[in-house]
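Participant: make a model of this:
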Amino acid sequence: MGVWLLYSVMVPYLMYPHSLCSVWLLLLEPQRQVIQRSGLQLDSLGMPVLMWPHQPLVRTQSSPAYTSLPPPPHPPPAVPSLSLSSPPADTKLRLVYDSQMQKHQCTCGDNSLHYEHPGRVQSIWSRLNERGLRSQCERINSRKATLKELQSVHSENHVLMYGSNPLHQLKLDNRKLAGILSQRIFVMLPCGGVGVDIDTIWNELHTSAASRIAAGCVTDLALKVAQGELKNGFAVVRPPGHHATHSSPLGFCFFNSVAIAAKQVQLKLNVSKILIVDWDVHHGNGTQDAFYNDPNVLYISLHRYDNGNFFPGSGHPSEVGAGAGEGFNVNVAWTGGLDPPMGDAEYLAAFRAVVMPIAHEFSPDLVLVSAGFDAVEGHSSPLGGYKVTAKCFGFLTRQLMSLAGGRVVLALEGGHDLKAICDASEACVSALLGMEVRCLFLCLHITYMYFPYPGMHILFSAPCAKYALSKTDLDEDKPDFKQRMPLFSRKDLT
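Facilitator: Sure, this is the predicted structure:
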């Protein structure tokens, strides 16, 4: 017999209804029906030699890479000891990077016209060197993901279409390859280059290799950390991956590196539970689709949603997983635009009230982070428009290190303002090294003030249960503040 546990809590009266209150509006939205997430069918290949009829994202130019963070101490303080069932053989932070990924660039030759460009990873790598963080880490060798590894997430046609360069194509079955390559339809970009859609450029000589290196780097790092060879790691890779679906590239992404890494850890190692946290400002539609039916992978995304009007339009809170995976897909979908934009307080509140309680209940063996930094202050509205500080992501990284015995791997996803992504990468690497995060005192005070109850984690862990119901009463006398009295019912299936 299942046991029904009832919890109720009065939402505090909030002075800022659009920002902090939006956290509550998101979490307490009635979920009387669990809808099946239909596969995202996007014709991302466009039309041959035609200008794309509309532009899904209008992107802005990146700013210079300079720092606003204080210098790190040298030498750094010792990494705190974390409880591990089997301690890693080497506790030094590992970085992975390959300059070959810089060759993936538009054939127009003008990187200033594109927002996913080689300068992103080059600037981050230079920043880590300049700040002395690179010397405190060790670098592991890069490699290309194999075609078989890519096919653990993507279709064979997709892998052969975008994962085989001209030299490799000569080794494949000519008739089969000809049929697949004939399906590739490219778009003429305004700059004169070629893309698979208006945002996603294609370089016949280098895109395939760069995409496979990115996937291989993240996969190798995840495998080594999961096996206990390494403590944690950061992958400075491009192109990003979390928008790539089973059979389509999208939003700068060709192969879903984090999803491939998770699949390979599942297939090759005795790892039963993997947590994927995606804090890119855009929803990771491809990663969600890859594990939508899998109860062994908990996917949590924090993203700008705006009622489906922000790219890619997916990631509604009602998308909670399907079949055996029902309840293991959690979307913290910010809405309401940028009046005001979300910032540290909202992200800290979401982590305290949603992400960390659910993650601790799930108790993962490995944590993978799709570390997009386009929510960091410095990105224009079409690219994100939020005001999260770089230091906040360092603090969130430290929070995640309390899970899985500290086995945490960050992989770069989006983020196009060079200063913002360099600052955020520096903050996250510093956190992985065990350095103290000195910031956010006011935001932490606000977060704890509005989420003060010790037992509240039980309430917000409901999405991780297979069955969860909620009932909400709206105070009609105060519609602007939308005070709610939620009553959650959770069925204990044991």
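Participant: from now on I want contacts and neighbour counts done on CA atoms only, so please keep to that.
Facilitator: OK.
Participant: quick check: what element follows the biggest helix by length in the chain along the chain?
Facilitator: Secondary structure of the chain per DSSP state H: the longest helix is helix 207-226. As assigned by DSSP states H and E, the chain's next helix or strand after helix 207-226 is strand 232-235.
Participant: here is a second sequence; please produce its structure as well for comparison:
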Amino acid sequence: MSGNTSDQSFPEPATDDFLTLYHQTEYIEQIKQTTTMEDNELKQLSATLDSVYFNKHTDLSARLSVGSWIQAVDLIHHGDVRNAFCLVRPPGHHALTNEACGFCIYNNVAIAANYAIEKLNYNRILIVDWDVHHGNTTQYAFYDNPKVLFISIHRYDNGEFWPNLRESNYDFIGTGRGRGFNVNIALNDKDIGDSDYLTIFHRIVLPLAYEFDPELVLVSAGYDSSFGCPVGQLNLSPSLYAHLTHKLMAFAEGKVIVGLEGGYYLDTLSESVGHTLSALLGDPMPSLDPMKPINPSVLETISNCISTLSFRWKFLHIYPLLNDNVLFPDISHLKLQSWSDVKVPNFEPTDEHHNVEDKLGIEKRFDYLKNTHPIAGNNKISGTCLVYDNRMQNHKNEEDPTYPENPERIKHTYALLKQLGLKRRCKCIEARYATRTELLRVHTEEYVNTIASTVNMEQTALNDFGASENSVYFNCHTYDNALLASGSLLAVIDEVCSGESLNGMALIRPPGHHALKDRCMGFCFFNNVAIGARHAQQVYGLERIAIIDWDVHHGNGTAEIFEDDPNILYISVHRFDHGRYFPNSDFSSSQFCGTGEGLGRTIHIAWNGRDVKDGDYIVAFINIIIPILYEFRPQLILVSAGFDAAHGDKLGRLGVSPKCFAHLTHLLMTVVHLNPSVYTLNHRKNSPIISTPTRQTRQRLQQEKSISYSGGLVLALEGGYQITALSQCVAHCVATLLGDNCPRLSSNLSISEKSCKSMQQTIEIHANYWNMLKGFDPVNRFYDQDSIRRPVIGRNTRQNPQNTTTTTISSSSSSSSSNTTIELNNESDLVHSKLNNLCLNDKQPITKCTSTPGDNNNNHLDDEFSQLFKTKLTLNADSSLNNTSDRLRSTSISKHPSERLYVHEQNSYETLNNSESTVAKTSGVVIDPSESHHQQQPSTSNGSGFTSEDIHDFFGLPSSHELTSQVFAVTPLSWCPHLISVHNNPNWKPDINSLCNSCNHSNENWVCLSCYSVYCGRYANSHMIEHFNITKHSIVLSYADLSTWCYQCESYVHNEILLNMKRAVYQAKFGEDMPGSS
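Facilitator: Modelled structure (predicted):
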């Protein structure tokens, strides 16, 4: 699809070359044979499988289904369309490599993803599976692959819902390099509706997607979670799918492919597909019913997912940490099975049809949903209106032309809109002046008179007047321009609320959000947005208006004006610095939440410090602002759009990119039209509020008809004082309003510890007022001891030769090469040796091969997918002091009996204890990690065997250098359990000159290897210790000497998982590769 039009394509059947991207050749041949089978043969084949049927057309249909996905990938990749919907069947997400299952023949989405990766060189693909059943075989396909983030939202019922698999639960998060990239959001209740799925998206799907930064988004779109489906039995409204789709369109520059999976109630299926298509076409979002409280079981599911995944994803750290390194809960009491346990599950049949009485109720409910929340798509309405008038440049500082708030701000911005062709695509409307009556809805009459009197004052007197106020200046045009700014915003609101435009941008100055009822301050004279909100209330009868203020300064004027108004929701995201940042008031803290009837309607997200960037704003929006807006259901959203939080702005001094504001705008567009259409006109003529001007009322009465209106979004310029950044920010916002794709944000988005604390404070306060903020309780961080590489655990099995598996280790050194055999005591030891050698970010490829299983009577292990089989483990070791490397080749545990994986890993170790490594070589015993978890005591003698020549050579000292009388050596731990907290980011570019985030200290700084925050060490101001005490991020790296320290073990640590970070710092520090890193 392109723009607001769609093109229908007819695919070619997928060839075997495409099918073999996931399926086995023998299986493909078996499906081919179904075209010539007799009916009784087809029935016999189906009887051996779970929920599958065949006829002579099955193979062609399945190939067309795959072909549709492949064609969609190609069209999007080459830029022919920006997104696609594959209306296909049979579905695919249950099809195994060698077996049909669950109505699925070929795994469409897995083949499409592999095609994009292997043929088109994509590196990051997001797959979201919202079918009510777990996409188990899509999980199998990418379980160890960090190039695919797979997120499945499915009904689980503690293993009682099909496909009843152990691996469908939340704690199956991937393995090896793919650990943390498999996400199972397992639902354990069927009383689940729109608010539950929105919460799942806001707290898990969107945070992970933003941090992952996909290049392509694929959606396994099953609609069996829709209301009325007898299979899923959940309660999602069809219109919800438009909202979910729109949220995913923020990623990958809009490259989204949605493909049909399940959905078995035809009415809601077709309606749900229609809503999804409408969203892909860029239509306005449909309305939703009011949000219900979140199901407690969903909150528990989310909490479990956060506990399991927060080691990998920084954006999940908005949840407070209760305890670190907590073992996974015991769920052995559940009757669960893995796919390897059975070929065809034997489940009790269920009645998947509605009885007559239920069907009548469902049809009545469906008619309500269809009529109340229809599929959007009113192409008669203009998209975006724009107001600008160059007369607003007349207000300027006559004494200082370089003053931050100057006419160049809007002049340069408007020029860029014209240059980019955005102005041409907007509906440009005429600016107008605000009337006195309109001003008096907000400001006192005495104050309005005072500002009006400046017109006749001399410039000297104006300078004195400005000096007596807080950060304002005047000239003879100030009053005129202030009226024009307020009136121009009202013109945009009129355009939107009358249904003439969907949204609008008011490019105006001077700004307004600091202006109080009776006082000017902070460059502001009349509070434009407050005047606009009152205008919408009175003239159009709107009862719920939201004001979002993302200017870096708190909009204290707007907050004070509406502090007791329950019909105005005011949300401000601003820099606070504990009251030391303008407007320098405790009123701007997160503690203030309104007064009287407006209690809970004022929401402050108050940043403390400068370390605030894109990630912090994104997390604040998707976890706090957007959920609250879904619950509040505004009829109009006004944005105090200041851009002084942008990178480079000397007033804000934060680091938000212009692209980020496009994403914030996109997120707001999802919640603009939550209400069903209403009729707006001046039906509050008898309101006690001051009436609208006569000319305005007559203009509306002349229409002689009511206007259908469902909501609108209006942006009004506030601050922003770096001209280039301001212009780009506005351009990105306008492009998004026009329906353009969101640009991709820079990779490696992060969130600071201080920002997390600020948001947690806001959530803690407002969870008392908003159901959509409930459930952010502190979480444990689950720990899986098998997820970090340790030295291979072994035993000298000469003492116990029974029941052993032989493992061959080939050791080579500069002097000799020999083979040493280590016998692991039993099958469990072999498994532990392999699991303990899995690395979180191993860069070596994983390739498929065929291996020969050993004894078929091996026991199943509950924590893995498949049967254990015996194999040989070959380890090539170079035991030299400077560079010791292990090359491990082993056969991994497979996901199901028919498929084996060959894992090839190449890893380098640094031997830090030469004597231990020598013992290991000669004795054939691999050292247990527990034997090396200590630090050697400092030696005061030469008993180590080193001569002075050895020491000079080892440390690279000239032979003439005088040595101290004592040499101390510390052997770091080779493994510790807290390595699980390390976030290994291969794209990290360290700035070794970074200052401490708390005190700007420049020496003895350390970087946290969980969140990459920089703080000073214990010999400076100990801010890294404070960071650890708050976050429990244990592992830190010294920028001074590249050592790594674990605060919980109170020891230095050196493990292979840390090498990438050490290499990066070495490269940044010395401009060359670290020795031994090649």
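Participant: in space, what's closest to Glu426 of the first structure - neighbours in sequence excluded?
Facilitator: Leu128 (6.4 Å; C-alpha to C-alpha, 6 or more residues apart in numbering).
Participant: so how far does the longest helix of the first structure sit from its counterpart in the second structure?
Facilitator: Its matched residues in the second structure lie on average 0.9 Å from helix 207-226 of the first structure after superposition (mean C-alpha distance after the TM-score superposition for the first structure).
Participant: packing partners for that helix?
Facilitator: For helix 207-226 of the first structure, the packing partners by 3 or more C-alpha pairs under 8 Å, 6 or more residues apart in numbering; DSSP states H and E come out as helix 156-163, strand 232-235, helix 257-268, strand 408-412.
Participant: try 10 Å this time
Facilitator: The contact analysis (3 or more C-alpha pairs under 10 Å, 6 or more residues apart in numbering; DSSP states H and E) places helix 207-226 of the first structure against strand 94-96, strand 138-140, helix 147-150, helix 156-163, strand 232-235, helix 257-268, strand 366-371, strand 408-412.
Participant: show me what Asp480 of the second structure aligns to in the first structure.
Facilitator: Per TM-score structural alignment, the equivalent position to Asp480 of the second structure in the first structure is Ala209.
Participant: meant to ask about Leu737 of the second structure, not that
Facilitator: In the first structure, the residue paired with Leu737 of the second structure is Leu432, using TM-score structural alignment.
Participant: gap between the match of Asp480 of the second structure and Tyr97 of the first structure?
Facilitator: The gap separating Ala209 of the first structure from Tyr97 of the first structure is 14 Å, by C-alpha to C-alpha, to the nearest Å.
Participant: overlap in contacts of those two?
Facilitator: Counting by C-alpha atoms under 10 Å, 6 or more residues apart in numbering, the shared contacts of Ala209 of the first structure and Tyr97 are Arg143.
Participant: ranges for the strands of the stretch 251-400 of the first structure?
Facilitator: Taking DSSP state E, counting those that start in this stretch, the strands of the stretch 251-400 of the first structure run over residues 274-278, 297-304, 329-334, 366-371.
Participant: okay, the shortest one sits on what stretch of the second structure?
Facilitator: Read it as strand 274-278 of the first structure. The aligned range for strand 274-278 of the first structure in the second structure is 545-549, by TM-score structural alignment.
Participant: so which bits of the matching stretch are buried?
Facilitator: Neighbour-count burial for stretch 545-549 of the second structure flags 545-549 (criterion: 16 or more other C-alpha atoms under 10 Å).
Participant: contacting residues for the equivalent of Gly343 of the first structure over in the second structure?
Facilitator: By TM-score structural alignment, Gly343 of the first structure lines up with Lys613 in the second structure. Contacts for Lys613 of the second structure were tallied using C-alpha under 10 Å, 6+ apart; they are 645-647, 654-657, 660, 749-752, 755.
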